[in-house]
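> Sequence first, then the predicted structure, then my questions.
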Amino acid sequence: MNYPETLAWIHGTERFGSRLGLGRMGRLLHRMGDPHLKVPYIHVAGTNGKGSTTTMIASVLTAGGFKTGKFISPFILEFRERMQIDGEMIPEETLAALATRLRPIAEEFKAAGDPPTEFELVTVLGLTWFAESGCDIAVLEVGLGGRLDATNIIPAPLVAVITRVDYDHTAILGDTLAAIAGEKCGIIKRGSTVVCYPDQEEEALDVIRRRAAEEGDPLRLPDRTQLTILSADLSGNRICYKGQEVFIPLSGPHQVLNALTALEALEALSGTRFALSPASIAAGLAATRFPARLELLRQVPPVLVDGAHNPNGGHALCDALKALGLHNLTAVVGMLRDKDCLPVLRMMGPYCARMIVTTVPNPRSTPAEEFAELARQVCRDVTICPNCEEAARLALSTAGEQGVLVFGSLYLASAVRPVLIAELQKN
């Protein structure tokens, strides 16, 4: 297969499997030579912040001279973002060659009535590439949950990281923080060090503590008393933590907490061959790049793109806008039907003079006309523009001096980000 054929094959598979469990993943990987057993890992689960935390950790390991794989989802710019080594996406020809090897195995499983899911195939491809490329270490972001996620086929990671746990995917993970945390804690295995986000709700933290104790694993929590925020603006956050000054080029107070989580995970490696110098830590954090996480596309007037899509993400975005003194924004917003839309909109209402509601380019999207009824409950000026690219252009042309904000879905951010960049480059 060539690269376009590879994408068509991957996206043409089922999103959800007929059987729960990791047995199918184990069998697929065994047929590919058990690549998941050949690389040490850091595994990152959580509701919010896991992508940013994964990216910070991987960037620092690369700066430290280690060949570092990174596995994340979803992608923002293009599919190959999902698997990277030292910040470089998998080459098209490499992905196509790996998929050509995997496809007949997957077809064999399908013929036997046990077809792999899309995420399982992508995970197998990523793990195989990391192993066959000779990665020193890989940082894996969980796709959904943790316990039954395809990435959890790996043996005990060096570090199991739990970022902020909140309500999302409740139909699958459970409707209490304890239940959701229990699923996330499925990545905690005997022989790891567990690192937890610093502002975890007590209900979730109790579950994390208990699971770490059951596995006999040490639990590390960032120490907020050793944090000083030196500066914070749209370019990012400069902080001092445990006596070391670092710059995080991701804006918003929530990214400070994600950075503390990443720093604790990296400190947990100090007794291993992956020990890192202060210079590597500072350089790696400063080099972190992660699109659509309160990403600044233009400084004045500001144009911001964020993937906030649940109440916790909404809180983080609001805290950032408040800290940065941003208000009266023109928002381009759309959300998926299975998200808790109204609470997010209520949080964002005070910061938005106008909402241009659109349809997210995803089968699970709430149609713009239906979403507008929710938006009108929190904002007086609501415009319906079902085509998200047109919505982005409309926002840029009418926002004035207060600026533009995109939020509600990473799928929306992925679709409109290139449009915004192209329009800004014209001016």
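Looks like it came in fine.

> Could you use CA atoms for every contact and neighbour count after this?
Will do.

> Can you tell me, leaving aside adjacent residues, what's nearest to Leu102?
Counting by Cα to Cα, 6 or more residues apart in numbering, Leu102 lies nearest to Met32, which is 7.4 Å off, once chain neighbours are set aside.

> first to last residue in stretch 264-275, what's the distance?
12 Å (Cα to Cα, to the nearest Å).

> How far does that stretch sit from its chain's centre?
Chain-centre distance of stretch 264-275: 22 Å, with Cα atoms, centre = their mean, to the nearest Å.

> Stretch 5-17 too?
21 Å.

> Stretch 231-251 now?
20 Å.

> quick one: buried residues of that stretch?
232-239, 241, 245-251 (16 or more other Cα atoms under 10 Å).

> ditto for stretch 417-427
Buried-residue list, stretch 417-427, by 16+ other Cα under 10 Å: Arg417, Val419, Leu420.

> Between which two of the buried residues of stretch 231-251 is the distance greatest?
Leu234 and Tyr241 (20.4 Å; Cα to Cα).

> quick one, helices of the stretch 1-150 of the chain?
Counting by DSSP state H, counting those that start in this stretch, the stretch 1-150 of the chain has helices at residues 3-11, 23-31, 50-63, 92-111, 118-132.

> from the ones you listed, which stretch is densest packed?
Compared across these, helix 50-63 shows the largest average neighbour count, a mean of 27 (mean count of other Cα atoms under 10 Å).

> Tell me which residues are up against it.
44, 67-70, 72-73, 86-87, 138-141, 162-164, 255, 258-259, 261-263, 265-266, 274, 276, 280-285, 287-290, 293 (Cα atoms under 8 Å, 6 or more residues apart in numbering).

> ditto for stretch 213-221
Contacts of stretch 213-221 (Cα under 8 Å, 6+ apart): 188-198, 209, 212, 261, 264.

> First-to-last residue distance for that stretch?
14 Å.

> And stretch 76-83, by the same measure?
Stretch 76-83 end-to-end distance (Cα to Cα) = 12 Å.

> Can you give me the buried ones in that stretch?
Buried residues in stretch 76-83, counted by 16+ other Cα under 10 Å: Ile76, Arg80, Glu81, Arg82, Met83.

> ok, now stretch 212-224?
Neighbour-count burial for stretch 212-224 [16+ other Cα under 10 Å]: Ala212, Asp217, Pro218, Leu219, Arg220, Leu221, Pro222.

> ok, second structure coming up, stack it against the first:
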Amino acid sequence: MGISFQQAVEYLSSLRPLGIRLGLERIQALCEACGHPEQAFRSIHVTGTNGKGSTCTMIAKILSCSGYRTGLFVSPFVVNVRERIQIDGRFISEHQFSELMAELIPIVEDVARRVDHPTEFEVKTILGLLYFARAGVDYAVLEVGMGGRFDSTNVVTPLATAITNVALDHTDRLGSTVEQIAYEKAGIIKPGIPCVTGADGGALKVIQRQCELLNAPLLRIGKEVLLEENPSGTFSVAVSRRYDNLTTAMMGRHQRLNAAIAVAVADLLAQHDSRITPQAVREGLATAVAPGRLEIVNSSPTVLLDGAHNPHGAQHLRQALTTLFNYRRLILVMGMLQGHSAPEVVGILAPLAHVFIATSPISHRSVSEDELAAAAEQLGVPVEVVSGVPKAVERALSLAEPEDLVCITGSFYTVGEARPLFVREPLPDKSLCQSQNKPTEPSKTIWE
């Protein structure tokens, strides 16, 4: 019996009280019950504290530009849950989403009786894997939800893995040191499978040790992978070969680091696949976009959306605000979730602001507006408290002059509530590479 898209979303929402429960037994049972869709395609697996979504998007676009039908599974979504599951930049349709959920719900409930109840993220993961398998993708690029070792995406045997970076975040679940967190993220490394990383310090030592134990080749940014800035404004990446005249559609120097990881992954694949060319790499990086990453959605005043939600991400945003933008005043709208060192994030960004507007997104894990406001007030920044993200954005715009910058940040939940105020659609990828044929929808017979 079919269900509507809204009913499918409501079922997923009903699983939210189960929370985050790391472990592989439930997703393994789901994969077995669905005929192991995770084995039906070649995969790339990416984790990291920050930048993993952008890196996944870049890798997927390079593969699409190489002429491959490419799936992309990312988290969290910004506006629409369908963003999580894409093929060649097209979101899964509401019809396909609901049809697959109608098929999965009885399987989920059976696994709940036999093993344990799958979580919301685990059901979304099996939904994505099954969609990619049914659609016949050549590749799927999968972003880890949290950590890596016990994340539900860690059921694939990928051709390559990537760990973008490691910093303190989710310390209540992954550990209180970067070394402990790196150990969890290094759990995606597989025997003999190459890994690319931008990690450094103690985290890199942990990753190196895991690669040595598993005989997995390791490519490190700054060592085996060289990133060079060019006077022309482009950049180059050297791996087994040199890739010149590279640009990224996404702003920020940190995106060039993400791009270097994406190029290194593509280079590993290209060593066994002549279809992945330097031209495909250049086109993929130049056209890969993801919502809520230094995304400008308005001018006069400039409105900037960025999902920086932890200290590491806040440092990247601070660098961008001080080097990439010219403005008279900065009006900062911030709403955060618990578990991401809110006082430290405020401490990094609030000193740049002429006005700090504290708000909170719709979530049971939201940090209170008063807590954010108190942290900003201690820094001597003028503060306003406005309940609800839309009203906070409205207030920021009422204060802004044409030459000011309004930056909305602190969480992808906050960005997700703000973005529809400026952009109608959740950014489907309409840009095609020259080398990419127009992507086709999965055969309708699959869903009938």
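That came through fine. Just so it is clear, the model here is predicted, and its values are computed rather than measured.

> Got a TM-score for the two of them?
Once superposed, chain against chain, the TM-score is 0.93 (TM-score structural alignment, normalised by the length of the first structure); 414 aligned residues with a Cα RMSD of 1.8 Å.

> ok so, going back, which of the contacts of stretch 213-221 of the first structure lies closest to Glu369 of the first structure?
Tyr197 (37.8 Å).

> doesn't Ile208 make contact with the closest one?
No: using Cα atoms under 8 Å, Tyr197 of the first structure is not in contact with Ile208; the gap is 10.6 Å.

> returning to what we had before: return the subset of the buried residues of stretch 212-224 of the first structure lying in helices.
Using DSSP state H, the members of these that fall within helices are Ala212.

> which ones are touching the aligned residue in the second structure for Phe119 of the first structure?
Counting by TM-score structural alignment, Phe119 of the first structure lines up with Phe121 in the second structure. Contacts for Phe121 of the second structure (Cα under 8 Å, 6+ apart) come out as Ile20, Gly145, Ser152.

> what residue of the first structure matches up with the second one?
With TM-score structural alignment as the criterion, the equivalent of Gly145 of the second structure in the first structure is Gly143.

> on that earlier part again, which of the contacts of stretch 213-221 of the first structure are buried?
Among the contacts of stretch 213-221 of the first structure, the ones that count as buried (16+ other Cα under 10 Å) are 188-198, 209, 212, 261, 264.

> Glu93 of the first structure touches Pro4, doesn't it?
No: between Glu93 of the first structure and Pro4 there is no contact under Cα under 8 Å: 10.3 Å.

> Contact partners for the closest residue to Gly243 of the first structure other than its chain neighbours?
Nearest residue to Gly243 of the first structure, sequence neighbours excluded (Cα to Cα, 6+ apart): Gln226, at 7.7 Å. Gln226 of the first structure makes contact with Cys240, Tyr241, Lys242, Gly243, according to Cα under 8 Å, 6+ apart.

> Mind putting these into TSV with secondary structure?
Shown next, in TSV, are these (DSSP: H, G, I helix; E, B strand; the rest coil):
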residue	secondary structure
Cys240	strand
Tyr241	strand
Lys242	coil
Gly243	coil
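
> for these, which one is nearest Thr170 of the first structure?
Of these, the one sitting nearest to Thr170 of the first structure (Cα to Cα) turns out to be Tyr241, at 34.6 Å.

> With adjacent residues omitted, what lies nearest to that closest one?
That would be Leu227: by Cα to Cα, 6+ apart, it lies 4.7 Å from Tyr241 of the first structure.

> can you tell me which residues contact the one you found?
Ile239, Cys240, Tyr241, Lys242.

> Report the separation between the residue nearest the centre of the second structure and Glu109 of the second structure.
Geometric centre of the second structure, nearest residue: Gly53, 2.3 Å, by Cα atoms, centre = their mean. Distance from Gly53 of the second structure to Glu109 of the second structure, counting by Cα to Cα: 30 Å.

> Repeat that for Arg149 of the second structure.
From Arg149 of the second structure to Glu109 of the second structure the distance is 25 Å (Cα to Cα).

> still on that earlier bit, to which residue of the first structure is the residue nearest to the centre of the second structure aligned?
So, by TM-score structural alignment, Gly53 of the second structure is matched to Gly51.

> Could you do Arg84 of the second structure as well?
With TM-score structural alignment as the criterion, Arg84 of the second structure matches Arg82.

> Assess the claim that its match and Ile76 are in contact.
No: between Arg82 of the first structure and Ile76 there is no contact under Cα under 8 Å: 9.1 Å.

> separation between Lys280 of the second structure and Ala29 of the second structure?
No Lys there; residue 280 of the second structure is Ala. Ala280 of the second structure is 38 Å from Ala29 of the second structure, where distance means Cα to Cα.

> what's the answer for Val81 of the second structure, then?
From Val81 of the second structure to Ala29 of the second structure the distance is 24 Å (Cα to Cα).

> Also Gly202 of the second structure?
35 Å.

> go on, Leu214 of the second structure?
According to Cα to Cα, Leu214 of the second structure and Ala29 of the second structure sit 26 Å apart.

> just Val123 of the second structure next, same as before
11 Å.

> now swap in Ala373 of the second structure and tell me
Distance of Ala373 of the second structure to Ala29 of the second structure, given as Cα to Cα: 45 Å.

> got it, and Asn230 of the second structure?
Per Cα to Cα, Asn230 of the second structure is found 50 Å from Ala29 of the second structure.

> go on, Ile107 of the second structure?
Following Cα to Cα, the distance that separates Ile107 of the second structure from Ala29 of the second structure is 9 Å.

> Repeat that for Leu330 of the second structure.
In terms of Cα to Cα, Leu330 of the second structure sits 50 Å off from Ala29 of the second structure.

> Also Asp404 of the second structure?
53 Å.

> Next: Ser360 of the second structure.
37 Å.

> Gly145 of the second structure too?
19 Å.

> repeat for Ser98 of the second structure
In terms of Cα to Cα, Ser98 of the second structure sits 21 Å off from Ala29 of the second structure.

> Next: Thr323 of the second structure.
49 Å.

> can you pull out the helices in the stretch 151-300 of the second structure?
171-174, 178-185, 201-214, 253-270, 278-287.

> can you redo the ones you listed as JSON lines with distance to Pro343 of the second structure?
Formatted as JSON lines, these follow (distance: least, Cα to Cα, whole Å):
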{"stretch": "helix 171-174", "distance to Pro343 of the second structure": "15"}
{"stretch": "helix 178-185", "distance to Pro343 of the second structure": "19"}
{"stretch": "helix 201-214", "distance to Pro343 of the second structure": "24"}
{"stretch": "helix 253-270", "distance to Pro343 of the second structure": "23"}
{"stretch": "helix 278-287", "distance to Pro343 of the second structure": "34"}
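
> which one of those lies closest to Glu10 of the second structure?
Closest among those, using Cα to Cα: helix 171-174, at 26.8 Å.
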